[in-house]
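Engineer: model the following, please.
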Amino acid sequence: PLPEGKKVLHAIPRYYTLDGQERVKQPVGMHGTRLDVETHIITASVSSVQNLVKCIRATGIDVEDLILEPLASGEAALTPEEREGGVIMADIGGGTTDIAVFRDGNIYHTSIIPVAGYQVTSDISIGLGLPFNVAEKMKKSYGNVSTQVDIDKAPEVGIENGHSASYRDLCDIIRSRMEELFELILLEMPTTDYRSLAPFGMVLTGGTANLTGLDELGRSVLRIPVRKGQPLDTSIYGITDVLRDSAYATTVGLILWQARNKEGSMWQARKAGILGGFVSFIRRLFRG
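Structural biologist: Predicted coordinates for the structure are as follows:
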């Protein structure tokens, strides 16, 4: 039974067992007398879901379904080979980093870490004595966690309203927090042998994944392949350039999820102008 106050968000089959034959991916059309299934169940707080849906509907937008963020990002940014062979998806957003491990073509493990872009900006604000909005702009404009950058030769970083800071201090603060995040991700893995679990390494999505050098830092800390993930299938009515960005992996993934998992999807029913307007709205809503 589910814990009180929880509801099932997703029930995703990992594989089936048919009459003792294990790891059957698709039993449809096969014959047998006993069928078992191993399922990855994702739950959510009922009150949190209700409050989220209420807030969205208050803007005049109806909610048809709820999708866990890394599942949507995985739809857009992972290759079939990565999903099959084993890969860690890390969607680093504003308030949380959402983790999903894919293996054998299916979801294997999910987790959420309450450390992401907001905490980086907060560190900059506190560490450099800057207003939060200035720290956010400084992070986006000048943030660099590459191990190759020559920080000692970098000049002072200037921002509007007379605020400035040492480029070295800025990069040190960001790098420290991101190194911690990679270590926290490892703690969330279902096994210490994460290299065997995910031979294809890690794919980074979300707005914070756009930090310069983050994939390089990830490879240095984790000692596995790490790449920045962008939507791979962006041939959506000619709006490729708008969506080819890690920050929009979830947006594109939601559209693809709807198209691949729902009958009569809007993918088949909408014209270019309507979908383009939808994407423009999402871009304004989630950019950052």
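Engineer: CA atoms for contacts and neighbours, from now on please.
Structural biologist: OK.
Engineer: which residues sit in contact with Asp169?
Structural biologist: Residues near Asp169 by C-alpha atoms under 8 Å, 6 or more residues apart in numbering: Leu128.
Engineer: measure it to Ile124 for me?
Structural biologist: Asp169 sits at a distance of 9 Å from Ile124 (criterion: C-alpha to C-alpha, to the nearest Å).
Engineer: give me the distance between Leu243 and Arg168.
Structural biologist: Using C-alpha to C-alpha, Leu243 is found at 32 Å from Arg168.
Engineer: and those two? Which one has more around it.
Structural biologist: Leu243 (22 against 18; other C-alpha atoms under 10 Å).
Engineer: one more, please, to line up against the first structure:
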Amino acid sequence: MTEAGEQRISPHEVMFALDIGTRNVVGIVGRQEEDQFIILDVEVIEHPSRSMYDGQIHDIDKVAAVAQRVKSNLENRLGFSLRQVAIAAAGRALKTYKVHVGREVDITKIIDKRMIDSLEIEGIQKAQHALEQESSTQDIKYYCVGYTVINYYLNDGVMTTLKGHRGDKIGADILATFLPQVVVDSLYSVMERIGLDVINLTLEPIAAIHVAIPPKLRLLNLALIDIGAGTSDIAITQDGTVVAYAMASVAGDEITEAIAKNFLLDFETAEKLKVSLNKKEQHSFSDIVGIPYEMSTSEIIERIDEVIEALAEEIGEKILAYNGKTPSAVFCIGGGSQIPTFTQHLAAKLGLPKERVVVRGTEIIENTIFQCNRIEGPEFITPIGIGLIALKDREQDFIHIHVNETAVKLLNTKQMFVSDALIRIGYNARKLIGRRGKGLTCFVNGAQKNIPGEPGEAAKIFVNGVPGNLDTKIKNRDNIVVEPAYDGKDVHLTLNDLLMEVKTVQYNGLDFKLIGDPLVNGKPTALNYSIQDGDQITFKEIQQIDELLMRLQKRSEHCRVFVNEVLVDKDYVMQDKDHIRIEEIEIREKPIEGPFNAVVVHEAEAAPNPQKDCNEHGILVHVNNEPVLLHSDRNTPYIFVDVFNYIDFDRTKVQGTLILKLNDQRANYTDPIADGDRIEIYWE
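Structural biologist: The predicted structure follows:
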């Protein structure tokens, strides 16, 4: 019985932390006393057989048996039952995947955080989908527990940041880390077998970094390496948070195997020899055929140094790959970190001074007091971290929320945000940012004109009815509603729309654009023509009254023109929105009386009459299903307004909206007409 067992401690005051490792199971019972963590008792029991591989539980019954012994021993010494437990999922169970994601964006908009967040979410979802597709078991589900952006891209060029820039294409290389759900399930199964309720679940790298690199140091770019038996876990901090998790598939077992091969030892003897290398200088052992050895630590290390260097090199490569550069310092924990010369090799690989790569033991943990036999060494960092995290945050290990009425369960390993919930349900990241509609480019009188599509609108996010965004923090029972973004409409532009800036006058009650015959790609075209990308549009603007009369095919000497009911000269320059009225003068031939011989003056001829001789030059059209012959001796093309000279239609009495159609399409006064055209004119 320890000293802790003699005290009257309430079971409700304590935190039971259980670290289930590949080699052993460590149990720690402690309690919070002001700002100190008081460790009441510790129990460590090795697995009698290989029921754990690389941190993953393979034989639930065997692991549960060892965990039960740890629990029972602690209960016997403490004098009360343990009912709740804090645990950690193995960092070596983490899966990582690297993807590239890109999308087109609106070049007219500045790239903001919302656009960048949406891009990163799409990358995480792409990585998760690829990971699940490649999994040997398609039913395996993964949770994203961290990610880092390796590179951003703007118009295919590498950028350190996208925020504040403009471009038409953005991209990112994303390295995402996932935890298989099966790892969580197997841990829960073991806890259920031994009668424990899980009140807190974290990740081993998170627990380790919590005590090895306290928050005040995380502004620095640091790497934490937990070298276990089968794998080595890596966590990287920067700007106050953990930015990446990684795993190297090499660890302490590589050293054990090297010792076994070099000295012909069984695995257990080699493991004991490895553990003693950093504890004493001289070693005595015998190989499997009975040959005795007396060797110093330096002699043994010399024989296996290549393996140690290879281990350091692979871990160093992982750090550089996930951090993108050499970190400021590296902290090493776990039993494998104690191998002599390892930290020197790792420092050389990273290009760091050797004093910047150090081994951390329990002695560096702040505000921790042992009321039992003190445990020391880097292998006990993680179990203490599990207990401290559980005391700091007693919330449940999962939070339950709703996203658009869908129930979602999130692993509560960190502060959760709206973006975490959307990743969990696989929300399409492209629905978060509305795209601008497709634009077009044309050329007007030789000048390039770019017409953008309509802008899209970003998604709207509400948390418990309050407007939020992807960075809004969420908690248990929150309700999230996402109204998807919508894309802007593509450009649909008629020739008439394109010429909106051209001056327009009112003629006989209708708008009349002051342009000559417009040409599209060299051909006369109606104003209702839909502009296509690359079209060449040419036209001449009409300025003076005499140009208008010529466009209407009226002889200026036979007309009087009123602008805004004021008689004007033929050189009057028309203004936008002017009201034009034209009176045609009908003058008959008559003799001129006087003292001289009679002279005949020829004045305006009557308007063309469709009842006259039809052998004259002309075209036949159908107006409101009736044939109408337009005829004259002119050589210029006919336009729509000419029809009114041949039909009985009163435009002076407005009876609604005047509808003009040419071959079933909306028409304008100046649209050219041809033989056989179908014309409709009516009030609507």
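Engineer: give me the TM-score for this pair.
Structural biologist: Here the superposed chains carry a TM-score of 0.66, computed using TM-score structural alignment, normalised by the length of the first structure; 229 aligned residues with a C-alpha RMSD of 3.4 Å.
Engineer: Three-state assignment for the corresponding residue of the first structure for Leu346 of the second structure, please.
Structural biologist: Applying TM-score structural alignment, one finds that Leu346 of the second structure aligns to Gly218 in the first structure. Classification of Gly218 of the first structure by DSSP: H, G, I helix; E, B strand; the rest coil places it in helix.
Engineer: so Gly218 of the first structure is in contact with Lys228, correct?
Structural biologist: No: if you go by C-alpha atoms under 8 Å, Gly218 of the first structure and Lys228 don't touch, sitting 10.2 Å apart.
Engineer: more neighbours: those two, which one.
Structural biologist: Gly218 (25 against 20).
Engineer: identify the residue nearest the more buried one in space, chain neighbours excluded?
Structural biologist: Leaving aside its sequence neighbours, Gly218 of the first structure sits nearest to Val226 (C-alpha to C-alpha, 6 or more residues apart in numbering; 6.1 Å).
Engineer: surely that neighbour and Met202 touch.
Structural biologist: Yes: judged on C-alpha under 8 Å, Val226 of the first structure makes contact with Met202 at a distance of 4.7 Å.
Engineer: these two: which is more packed in?
Structural biologist: Taking other C-alpha under 10 Å, Val226 of the first structure and Met202 do not tie; Met202 has more neighbours (25 against 22).
Engineer: how much space between the more buried one and Glu64 of the first structure?
Structural biologist: From Met202 of the first structure to Glu64 of the first structure the distance is 31 Å (C-alpha to C-alpha).
Engineer: pull up the gap between the residue nearest to Gly218 of the first structure and Met89 of the first structure, please.
Structural biologist: Taken as C-alpha to C-alpha, the span from Val226 of the first structure to Met89 of the first structure is 10 Å.
Engineer: who touches both of the two?
Structural biologist: Common contact partners of Val226 of the first structure and Met89 (C-alpha under 8 Å, 6+ apart): Met202, Val203, Leu204.
Engineer: want to throw those residues into TSV with secondary structure and distance to Gly94 of the first structure?
Structural biologist: Output for these, formatted as TSV (DSSP: H, G, I helix; E, B strand; the rest coil; distance: C-alpha to C-alpha, whole Å):
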residue	secondary structure	distance to Gly94 of the first structure
Met202	strand	19
Val203	strand	17
Leu204	strand	14
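Engineer: among those, which one sits closest to Arg175 of the first structure?
Structural biologist: Of all those, Arg175 of the first structure sits closest to Leu204, with 15.6 Å by C-alpha to C-alpha.
Engineer: what's the neighbour count on the closest one?
Structural biologist: Neighbour tally, Leu204 of the first structure, other C-alpha under 10 Å: 28.
Engineer: aligned partner of it in the second structure?
Structural biologist: Counting by TM-score structural alignment, Leu204 of the first structure lines up with Cys332 in the second structure.
Engineer: mind listing what that match touches?
Structural biologist: Shown in contact with Cys332 of the second structure (C-alpha under 8 Å, 6+ apart): Leu224, Ile225, Asp226, Ile227, Val357, Val358, Val359, Arg360, Pro378.
Engineer: got it, and Ser298 of the second structure?
Structural biologist: Glu281.
Engineer: distance check, it against Glu271 of the second structure.
Structural biologist: Applying C-alpha to C-alpha to Ser298 of the second structure and Glu271 of the second structure gives a distance of 17 Å.
Engineer: check Lys392 of the second structure too.
Structural biologist: For Lys392 of the second structure, the distance to Glu271 of the second structure - C-alpha to C-alpha - is 36 Å.
Engineer: neighbour count: these two, which is higher?
Structural biologist: Neighbour totals were compared for Lys392 of the second structure and Glu271, and Glu271 leads with 18 against 9 (other C-alpha under 10 Å).
Engineer: the strand or helix carrying the more buried one against the first structure, how far on average?
Structural biologist: Using DSSP states H and E, Glu271 of the second structure maps to helix 267-276. With mean C-alpha distance after the TM-score superposition for the first structure, helix 267-276 of the second structure departs from the first structure by a mean of 0.8 Å once superposed.
Engineer: so which strand or helix has the residue mapped onto Val184 of the second structure from the first structure?
Structural biologist: Using TM-score structural alignment to pair residues, one finds that Val184 of the second structure aligns to Val49 in the first structure. For Val49 of the first structure, the element it lies in under DSSP H and E is helix 46-58.
Engineer: what residues in the second structure pair up with the next helix or strand after that helix?
Structural biologist: Under the assignment DSSP H and E, the closest C-terminal helix or strand after helix 46-58 of the first structure is helix 69-77. Aligning helix 69-77 of the first structure against the second structure (TM-score structural alignment) gives residues 204-212.
Engineer: once aligned to the first structure, how far is the matching stretch on average?
Structural biologist: Stretch 204-212 of the second structure sits 1.1 Å off on average (mean C-alpha distance after the TM-score superposition for the first structure).
Engineer: and the contacts of that stretch?
Structural biologist: Here stretch 204-212 of the second structure has contacts from 88-91, 224, 226, 233-235, 245, 331, 360, 364-366, 381-386, 389, using C-alpha under 8 Å, 6+ apart.
Engineer: alright, calling it a day.
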